[in-house]
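sharing a sequence plus its predicted fold:
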Amino acid sequence: MTNIPDLPEAAEALEHFPFDDARGIEVNERFRELRQRKGLLRVRLAYGEPTWLVTRYEDARLVLGDARFSRAMSVGRDYPRQEEATELAGLVILDAPEHTRLRKLLLQALSRSRMEAQRPTLHAAADDLLSSAMNAGPGMDIVVDYAQQMGVLSFCDLLGVPASDREVFESISAALLPGSAVGPEDRMRRFGAVRTCTEQLIAERRARPRDDLMSAMIQARDEEDRLTDTELIDLVFSLLLARFETIITQIPNCVYVLTRGDRVLWNRLRANPAELPAAIEELLRNNASAGAGMFVRYAREDVNVGGTLVRAGEALTVVNESANHDPARFEDPDAIDFTRPPGGHLTFGHGAHYCAGAQLGRIDLQEGLGVLLTRTPELTVRDITWRERPHIRGAVAMRVTWQGGPE
């Protein structure tokens, strides 16, 4: 008897995603066609098994918010991704009930009042960094000299990291910068140093609590249930990576959009600073900052998504930059409109995995951009080096100057 094998899903039989080299933050025109066609497109990323692309807004909300789609099923699988090997850990890859428990405890600690209390620290950090840059010359690399440093300082202050250990967190942030020359072994050594510092901080705060996030996470409880040391460490790393990416990516991206062309948007916000929160929401929606492979889910059962029957065990990749430009949800989606009704964009996700620190990310941007708008009215982007094929789309380097800088 002759065995007839299943037809292989040859790599050449499927289109590769992303559709471009991921440089810049403009939304690829191909998504317009995909949103109009019936069904989903099956593609391959650089590594891993095939995945269905989810490009329409309602389909994206379904996949992100429905318990029939799992993040935890990615663990131990050759899941779709852009990097050769990425270890999955932390809150982002858990499903209920484990995810529900940890998220509830985290949100107890990361309260709205605690996040709002960060404003003075964030403002002071941004102000000091800009002053240092101005004293040094007529320009700076807004990625390394401003956004990265602001991210480290504000994260360490939030967590309660002592000044003597902040160099360790700055070291790992430098290793995570796109285009960093830090090799894999050195990167792992730096992660190990951060882990050691975190373990020491946990032990100290258990013995002597303070008014900081680490103490609040240690004290958070659900009846008699508390976070273990391992869970605390995983949450610290998750928060570090999320906070770092928000600040280091979105501040330069927003500056780039606001100052290009005839600078109408930049000048408008300078004249109307009360519009900044609404402007940030619109920029978060408009900018194509989340790259391929960020939102992989697996179907727990057969589910119809956008006219395609997705079989149990198949992967889906939500492309939130496309969903955020879906005209079925947003009128004139390619326009930047600061008066657009707030809410609805998927940049911070949706459903159970909606970013726990989304409000803190908004505060980061409001303070970081607010200082630049107030103090550098003539800020101009002179030179940009874009990342290529990253998880997050943005700049490796972005040189800016202000009044008096070189033309």
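Received the coordinates, thanks.

only C-alpha atoms from now on, for both contacts and neighbour counts.
OK.

in a strand, residue 316, correct?
Yes: assessed with DSSP: H, G, I helix; E, B strand; the rest coil, residue 316 lies in a strand.

in space, what's closest to it - neighbours in sequence excluded?
residue 52 (4.5 Å; C-alpha to C-alpha, 6 or more residues apart in numbering).

residue 34 is in contact with the one you found, correct?
No: the criterion here is C-alpha atoms under 8 Å, and residue 52 misses it with residue 34 at 11.8 Å.

comparing those two, which shows the higher neighbour count?
residue 52 (23 against 17; other C-alpha atoms under 10 Å).

and the more buried one, which of the three is it?
Residue 52 ends up strand, using three-state DSSP.

ok, it to residue 27 distance?
For residue 52, the distance to residue 27 (C-alpha to C-alpha, to the nearest Å) stands at 19 Å.

over to residue 324?
Taken as C-alpha to C-alpha, the span from residue 324 to residue 27 is 10 Å.

okay, the two: which has more neighbours?
Counted by other C-alpha under 10 Å, residue 324 and residue 27 do not tie: residue 324 has more neighbours, with 26 against 18.

hang on, isn't the more buried one packed against residue 57?
Yes: Residue 324 lies in contact with residue 57 (C-alpha under 8 Å); the separation is 6.8 Å.

can you tell me, leaving aside adjacent residues, what's nearest to residue 174?
residue 180 is the one closest to residue 174 (C-alpha to C-alpha, 6+ apart), at 7.0 Å.

I'd assumed the one you found was in a helix, is it?
No: per three-state DSSP, residue 180 lies outside any helix segment and is coil.

one step back: what touches both of residue 52 and residue 34?
With contacts taken as C-alpha atoms under 8 Å, 6 or more residues apart in numbering, residue 52 and residue 34 have 40-41 as neighbours in common.

what are the ranges of the helices in the protein?
30-36, 57-65, 98-109, 112-116, 119-136, 149-159, 166-176, 184-207, 213-219, 229-259, 264-271, 276-286, 320-323, 358-375 (DSSP state H).

okay, one more to line up with it:
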Amino acid sequence: MSETRNTAQNPPAYPFNEAVGIEVDPIYAKLRRDEPVVRVGCPFGEDSWLVTNHADMKTILGDPRFSRALAALHDESRLTPLPIHTSILGMDSPDHTRLRRLLSRVFTMRRVELMRPGVERVANELLDGLVARGAPGDLMEEFAVPMAGAVICDLLGVPFEDRDDFRQWLDAFSATTVMTAEETQDGTDALHAYIAKLTRERRADPREDLISGMVKASDEEERLSEKEMVELISVLLIAGHETVSSQLIDSLYVLLTHPDQLAALVRRPELVPQAVEELLRYVPLISHVTFARYATEDVELSGTLVRAGESVLPAIPSANRDEAVFENADRFDIGREHNPHLAFGYGIHRCLGAPLARLQLQVALRVLLERFPGMRCAVPFEELEWKDGMQVRSLLKLPVAW
């Protein structure tokens, strides 16, 4: 096994640059070519190996020799003030399998597809409101956010009218530089307390929603603890609300800034599913890296030896621009056919909600393009503002005319 290693006493600080819009730092391309596994120091926690290419990414995300659970025993390398060891995101098998099996019954392709008419109805109702108020309209706060919120709240059984409260708590999970450790902890505690209250209400008055089903599984089958249940529901709410709405608004921005691709999609709406996959690849939704994994034994990655107990950081936006896998990787192309992107992760931690996220993105694009085929940004692109200091990239507003 190779012993090629970066032995620098003071590894370079990561992230190398702040995330700007949806740009992918050009340093990643150089690293993929010259040093695909490099030692870095993060703002919080211990030093780690940064992994940038597609092949190694699949290894660290899918190989059981890399553990998420071990992060709890370390000062995890991270960009957030506090570690995020929340429920299923911080587990290995068999605990991870136990929780995933519980949820897999909900997020089947068949069950998600049955939700399509309801999602279409929500999308059309939101656009009705946008038209009634007149152009310009903000696709972020008047479409992307309420659409994602309505779908996940209905599925879980979270009151949509509480969104002004829980949206501010959701930021605590992805804040990097905009919150202190104390503010992050306060937001997390508030969200968990809110979810715990909902579980108590569903225990007393069950309904046809996911929270009621999880409470039943906890009480009757002892499938998960109260803490696991609260943390798991919190993760689902975050992913279904903030992540989906951010991916949708960033996707619309990409289409508006690529008018030739947008026009092609208007002409050929049958390409919407393919376009969604390309948008998932092209949009670097995660600003920098996802959660660290720890090697349980010595593993070689691209000629670099990662020793047992050392951590690796997966830079998924870099892997999705790997020239060895994607032809013309920096080009946005809705006609791309070979597209093994890692936007939903890989291996046992691959996003369970991927089918639902895909459905929402497909419905949103199809309905928008049918009703607003001449949609255009209502302000110069350079005037658009992006969220700062967050792990997920997102526009604050996207004003459009039609």
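In hand now; what should we look at? Just so we're clear, the structure is a prediction, and the values are computed from it rather than from any experiment.

need the TM-score between these chains.
Here the TM-score for the pair of chains, by TM-score structural alignment, normalised by the length of structure 2, is 0.87; 388 aligned residues with a C-alpha RMSD of 2.8 Å.

residue 301 of structure 1: which of the helices of structure 1 is closest?
Ranking those by proximity to residue 301 of structure 1 (C-alpha to C-alpha) places helix 57-65 first, at 12.4 Å.

by contact count, what packs against the closest one?
strand 315-318, helix 320-323 (3 or more C-alpha pairs under 8 Å, 6 or more residues apart in numbering; DSSP states H and E).

what does it correspond to over in structure 2?
Counting by TM-score structural alignment, helix 57-65 of structure 1 falls onto residues 54-62 of structure 2.

for the matching stretch, give me the average deviation versus structure 1.
On superposition with structure 1, the mean distance recorded for stretch 54-62 of structure 2 (mean C-alpha distance after the TM-score superposition for structure 1) is 0.5 Å.

how far off centre is that stretch?
In this view, stretch 54-62 of structure 2 has its centroid 17 Å away from the chain centroid, taken as C-alpha atoms, centre = their mean, to the nearest Å.

which residue packs closest to residue 169 of structure 2, ignoring adjacent ones?
Residue 169 of structure 2's closest residue in space is residue 187 (C-alpha to C-alpha, 6+ apart), at 4.6 Å.

test my guess that the one you found contacts residue 174.
No: Residue 187 of structure 2 sits out of contact with residue 174 when judged by C-alpha under 8 Å, with a separation of 11.0 Å.

contacts only, for the residue nearest the centre of structure 2.
Geometric centre of structure 2, nearest residue: residue 243, 4.9 Å, by C-alpha atoms, centre = their mean. For residue 243 of structure 2, the contacting residues are residue 392, by C-alpha under 8 Å, 6+ apart.

please pull up the equivalent of it in structure 1.
Match for residue 243 of structure 2 (TM-score structural alignment): residue 246.

against residue 143 of structure 1, how distant is its match?
12 Å.

again, but for residue 284 of structure 1
Taking C-alpha to C-alpha, one finds residue 284 of structure 1 at 18 Å from residue 143 of structure 1.

and those two? which has more neighbours close in?
Counted by other C-alpha under 10 Å, residue 284 of structure 1 and residue 143 do not tie: residue 143 has more neighbours, with 25 against 21.

who touches that one in this structure?
248-249, 252, 395-398.

what's stretch 270-278 of structure 2 aligned against in structure 1?
By TM-score structural alignment, stretch 270-278 of structure 2 lines up with residues 274-282 in structure 1.

which residues sit against that stretch?
Contacts for stretch 274-282 of structure 1 (C-alpha under 8 Å, 6+ apart): 254, 269, 336-340, 342-343, 362, 365-366, 370.

let's see that with 10 Å instead.
The contact list for stretch 274-282 of structure 1 (C-alpha atoms under 10 Å, 6 or more residues apart in numbering) reads 250-251, 254, 258, 265, 268-270, 273, 283-286, 335-345, 347, 362-363, 365-367, 369-370, 373.

over to stretch 85-94 of structure 1?
47-48, 70-76, 78-79, 98-100, 102-103, 106, 230-239, 295-297, 352-355.

now do the buried residues in it.
90-94 (16 or more other C-alpha atoms under 10 Å).

among those residues, which one lies nearest to residue 152 of structure 1?
For those, the nearest to residue 152 of structure 1 is residue 90 (20.3 Å; C-alpha to C-alpha).

identify the residue of structure 2 aligned to the closest one.
Aligned partner of residue 90 of structure 1 by TM-score structural alignment: residue 87.

could you measure from that match over to residue 220 of structure 2?
Distance from residue 87 of structure 2 to residue 220 of structure 2, by C-alpha to C-alpha: 20 Å.

check residue 102 of structure 2 too.
From residue 102 of structure 2 to residue 220 of structure 2 the distance is 13 Å (C-alpha to C-alpha).

so the two - more neighbours on which side?
Between residue 102 of structure 2 and residue 220, counted using other C-alpha under 10 Å, residue 102 has the larger neighbour count: 15 against 9.

rewinding a little: in contact with the residue nearest to residue 169 of structure 2, which residues?
Applying C-alpha under 10 Å, 6+ apart, the residues contacting residue 187 of structure 2 are 166-173, 179, 181, 193.

can you find the partner of residue 373 of structure 1 in structure 2?
So residue 373 of structure 1 corresponds to residue 369, using TM-score structural alignment.

tell me the contacts of residue 196 of structure 2?
Counted by C-alpha under 10 Å, 6+ apart, residue 196 of structure 2 has contacts 190, 202, 226-227, 229-231, 233-234.

what sits against the closest residue in space to residue 270 of structure 1 that isn't next to it in sequence?
Of all residues not flanking residue 270 of structure 1 in the chain, residue 373 sits nearest, at 5.9 Å (C-alpha to C-alpha, 6+ apart). Shown in contact with residue 373 of structure 1 (C-alpha under 10 Å, 6+ apart): 255, 266-267, 269-271, 273, 276, 367, 379.

cool, residue 214 of structure 2 as well?
Residue 214 of structure 2 touches 102-103, 156, 199, 202-203, 220-221, 223-224, 226, 229-230, 232-233, counting by C-alpha under 10 Å, 6+ apart.

please identify which of those residues is nearest to residue 307 of structure 2.
residue 232 (31.3 Å).
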